[in-house]
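>>> Predicted model and sequence below, questions to follow.
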Amino acid sequence: QIGQHLGSTLNTDRSARALLFFAALYHDVNKPQTQSTEESGRIRFLGHDEQGANLALKRGMALHLSNDELDRLKLIVRHHMRIHFHTSRKAGEAKDPSRKAIYRFFRDAGPAGVDLILLALADLRATYDHTLTQETWAAGLDVCRAFLEAWYEKPEEMVAPSQLLNGDDLIRELKMKPGREIGELLEIIREEQVAQHLATCEEALAFARGWLSSAKRVK
């Protein structure tokens, strides 16, 4: 399946594999410009992912990549730190990525998530080189396996579950007005569904009523 993904094309002349190599070349391009040192001596590169994505996009445009290639290139560079966050938690605190975290990752990355997972493993090896411990490598593999299993084996559960409610349901049943709040609530319901807290339309409606009541109290 991964081989099929890498062999797929976003342009008639180039494969997804070629684009991943290009993204890997540029994923840390803005590190020198964002380097800072904390009082503790820790070196940080805050914002290098977002700034690097913009720079990679400009370079891709100069090379006349297709719009689909540019979109995926920007996604890969922009989100390349997300898998590392979960690997660090797994290695340090033995915490697996939550179902919500996996859902949010693929919601933001889509098919580029597969590229991000492969890049994360390569980046992990390159970062630690000969100092990479078995524990850290195992944590990286476990995290990436969890994300890949969700994408390839459990998409209906953790990537794109069927909607329990839609905007018309919220307008009809809860008298909500069309607007951004409906989209926000539907996304929250989707996350609760992925987390296995909601399974039926009735449960989703009850949750929505409670959410609206809480929102009104906050206002």
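Thanks, I have it.
>>> Please count neighbours and contacts with C-alpha atoms only from this point.
Will do.
>>> Provide a complete list of residue ranges assigned to strands in this structure.
For the chain, the strands defined by DSSP state E cover 9-11, 14-15, 36-37, 43-44.
>>> Quick one, which of those gets closest to Glu173.
With CA to CA as the criterion, Glu173 lies closest to strand 9-11 of those, at 42.4 Å.
>>> residues of that closest one that come out buried?
Neighbour-count burial for strand 9-11, counted by 16 or more other CA atoms under 10 Å, picks out 9-10.
>>> what's it packed up against?
helix 67-78 (3 or more CA pairs under 8 Å, 6 or more residues apart in numbering; DSSP states H and E).
>>> Which positions within the helix it packs on qualify as buried?
69-70, 72-78.
>>> buried residues in the top helix by length along the chain?
Criterion DSSP state H: the longest helix present in the chain is helix 134-153. Applying a neighbour-count criterion of 16+ other CA under 10 Å, one finds 136-137, 139-140, 142-144, 147-148, 150-151 buried in helix 134-153.
>>> what about versus this one:
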Amino acid sequence: MNFEVWPEAIELGQMFADEGFELALVGGPVRDLLLHRRSHDLDFCSNARPEQFEPILRRFGHDGFWDMGRKFGTLGAMRRRPDGTEVKVEVTTYRSDVYDPDSRKPEVSYGDSLEGDLSRRDFTVNAMALTVPDLEFVDPFGGANDLNKRVLRTPVDPYQSFDDDPLRMMRAVRFVAQLGFSIEPETAEAITRMTDRIEIVSAERVRDELTKLLLSDRPRAGIEALVDSGLADVVLPEIPALRLEIDEHHRHKDVFDHTMIVVDRAVALETGPDGPVPAPDLVLRLAALMHDIGKPKTRRFEPGGKVSFHHHDAVGAKMTRKRLKALRFDHHVVEQVSDLVDLHLRFHGYVDEPWTDAAVRRYVKDAGPLYARLNRLTRADATTQNRRKALMFEHAMDEMEERVAKLKEQEDIDAIRPDLNGDEIMAELGIAPGPLVGKAYRHMLEYRLDNGPVDHDTAVAELHNWYASQAE
């Protein structure tokens, strides 16, 4: 095969060869070469131990060196090209990662051959190598053929592979999303039979795979694979629970199918890099995925065959917060996604009866920095097949956004505050700090929301009128 290989890879390979060591480009970079993609993050493996190749990497990495992965046999370095492009390399000693049945962390043992190292990798499409500097293509498990077929298959028996490293099952569904591949039947069956094994993997590692899946070009395909495999029953059980039985008269939508449509629509509504919701946006995509998880718990069959899901937004927000915390997502992600789930029905009343300016201000204030995401989630959630209803909804949302834009020209509704602050309230009323100040502040905030900005004298008069009413 003909390869156009990174000159840095050739140079590093020669540096290893000069010291008597083997070096091979492995994994994703080799796969991407065959897919005609380019990467600036290069993964290598070698028969040299970290203490042996550390001096080589330090000489190679003019602009950076790191050793956070030393206990796993991995060191990294970075250099910057004249055009400013960064090329990052990581070198790992031939190895085997094996989980103790009762441990959440892999034990690392070193191997002694390139083929042995490749046999321990997750899938054949990642078990190809290119030796450097001589550029020999090494493919002992038919990875190039599987790449051509767009199939994910383990290099060794899948039960052994997933037993050695259960996280590979999560990587399988992630690659479905990232690469658009399918999982080979025997490999898929092994995942289904071994889903409980994922429980020994740390929540952080599962979260990282889920995040990569959601930020891919095809998150829906990955989510569906996660559910079909049974892995979601363990790591994200709220999603397969959305597959509610449809009543015999088909009077309500299947919630899982609806959610998948909302995920697709939310992705399509993300903006360019300079827009309010640049793609890919993890918070919006998580909110689209989780927005209806409260429905199974709140489903009620009403008289006449109707089905209701009262308060599924509030229930779903609590469930979302609990699940994302369990998966160790960052606090700000947990809070933002939970808030979006809680708010995702807020706009619907506008369609039936346009809001007052005060209601529009409250909507913007409650959404806060999530305003742009909330509007996109709301639009994505409007999946009705009734063309007339769909057009009415779009028109109402367009109208509301136009009103917000006009209000923003007149006042700073993104950061609404009362016309009098706490110090001014205490000075006007002659009171000391305490609960009454907070009560007055809240009243003045409500007044501001209802009436928009007013002049100082009007605000003072309203404060005194309110204070007088408290004494009655």
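It's in. Nothing here was measured: the structure is a model prediction, and the numbers come from that model.
>>> Would you report the TM-score computed for these chains?
For these two chains in superposition, a TM-score of 0.77 is obtained (TM-score structural alignment, normalised by the length of the first structure); 200 aligned residues with a CA RMSD of 2.8 Å.
>>> Can I get the strands of the first structure in JSON lines including distance to Glu156 of the first structure?
Formatted as JSON lines, the strands of the first structure follow (distance: least, CA to CA, whole Å):
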{"stretch": "strand 9-11", "distance to Glu156 of the first structure": "25"}
{"stretch": "strand 14-15", "distance to Glu156 of the first structure": "27"}
{"stretch": "strand 36-37", "distance to Glu156 of the first structure": "42"}
{"stretch": "strand 43-44", "distance to Glu156 of the first structure": "38"}
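>>> what about Cys45 of the second structure, which SS state?
strand (DSSP: H, G, I helix; E, B strand; the rest coil).
>>> Give me the spatial nearest neighbour of it, chain neighbours excluded.
Nearest non-adjacent residue to Cys45 of the second structure, counting by CA to CA, 6 or more residues apart in numbering: Thr92, 4.7 Å away.
>>> Just confirm Val108 of the second structure is within a helix.
No: assigned with three-state DSSP, Val108 of the second structure falls outside any helix and is strand.
>>> now for it: what does it line up with in the first structure?
Taking TM-score structural alignment for the superposition, Val108 of the second structure sits opposite a gap in the first structure.
>>> Same question for Arg361 of the second structure.
So Arg361 of the second structure corresponds to Tyr103, using TM-score structural alignment.
>>> Gln193 is in contact with its match, correct?
No: Tyr103 of the first structure is beyond contact range of Gln193, at 10.4 Å (criterion: CA atoms under 8 Å).
>>> show me the contacts for the one in the second structure that sits across from Leu185 of the first structure in the alignment.
Aligned counterpart of Leu185 of the first structure in the second structure: Ala440 (TM-score structural alignment). If a contact means CA atoms under 8 Å, 6 or more residues apart in numbering, then Ala440 of the second structure has 425, 463, 466-467 as its contacts.
>>> sorry, back to before: number of nearby residues for the match of Arg361 of the second structure?
Tyr103 of the first structure has 25 neighbours, counted by other CA atoms under 10 Å.
>>> show me the contacts for it.
Applying CA under 8 Å, 6+ apart, we find Tyr103 of the first structure in contact with 158-160, 191, 194.
>>> So it versus Glu157 of the first structure, what's the distance?
In this view, Tyr103 of the first structure and Glu157 of the first structure are 9 Å apart by CA to CA, to the nearest Å.
>>> which residues are common contacts for these two?
Shared contacts of Tyr103 of the first structure and Glu157 (CA under 8 Å, 6+ apart): Val194.
>>> Mind jotting down where the helices sit in the first structure?
With DSSP H as the criterion, the first structure has helices at 2-7, 16-26, 31-34, 48-62, 67-78, 82-93, 99-109, 112-128, 134-153, 155-158, 167-174, 180-194, 201-218.
>>> How far off centre is the longest one?
Put plainly, it is helix 134-153 of the first structure. Averaging C-alpha positions (CA atoms, centre = their mean, to the nearest Å) puts helix 134-153 of the first structure 14 Å from its chain's average.
>>> Repeat that for the third one.
In terms of CA atoms, centre = their mean, the centre of helix 31-34 of the first structure is found 23 Å from the chain centre.
>>> which part of the second structure lines up with it?
Against the second structure, the aligned range for helix 31-34 of the first structure is residues 295-298 (TM-score structural alignment).
>>> mean distance, the matching stretch to its aligned residues in the first structure?
Compared with the first structure after fitting, stretch 295-298 of the second structure deviates on average by 1.0 Å (mean CA distance after the TM-score superposition for the first structure).
>>> Would you check how far apart the residue nearest the centre of the first structure and His5 of the first structure are?
The residue lying closest to the centre of the first structure (CA atoms, centre = their mean) is Phe105, at 2.2 Å. Going from Phe105 of the first structure to His5 of the first structure by CA to CA gives 18 Å.
>>> distance of the equivalent of Leu63 of the first structure over in the second structure from Leu282 of the second structure?
Correspondence of Leu63 of the first structure to the second structure, assessed by TM-score structural alignment: Leu327. Distance from Leu327 of the second structure to Leu282 of the second structure, counting by CA to CA: 14 Å.
>>> wait, what's in contact with the aligned residue in the first structure for Val337 of the second structure?
Correspondence of Val337 of the second structure to the first structure, assessed by TM-score structural alignment: Leu73. Leu73 of the first structure is in contact with 19-20, 23, 53, 56-57, 60, counting by CA under 8 Å, 6+ apart.
>>> could those go into a markdown table alongside distance to Glu203 of the first structure and neighbour count?
Converted to a markdown table, the contacts of Leu73 of the first structure look like this (distance: CA to CA, whole Å; neighbours: other CA atoms under 10 Å):
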| residue | distance to Glu203 of the first structure | neighbour count |
| --- | --- | --- |
| Leu19 | 43 | 23 |
| Leu20 | 42 | 23 |
| Ala23 | 43 | 26 |
| Ala53 | 40 | 26 |
| Ala56 | 44 | 26 |
| Leu57 | 43 | 23 |
| Gly60 | 46 | 21 |
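>>> what's the closest of those to Ser40 of the first structure?
For the contacts of Leu73 of the first structure, the closest approach to Ser40 of the first structure (CA to CA) belongs to Ala53, at 28.6 Å.
>>> The residue nearest to Cys45 of the second structure - that's part of a strand, no?
Yes: counting by three-state DSSP, Thr92 of the second structure is found in a strand.
>>> from memory it sits against Leu75, does it?
Yes: contact criterion CA under 8 Å: Thr92 of the second structure and Leu75 qualify, at 6.7 Å.
>>> Fine by me, thanks again.
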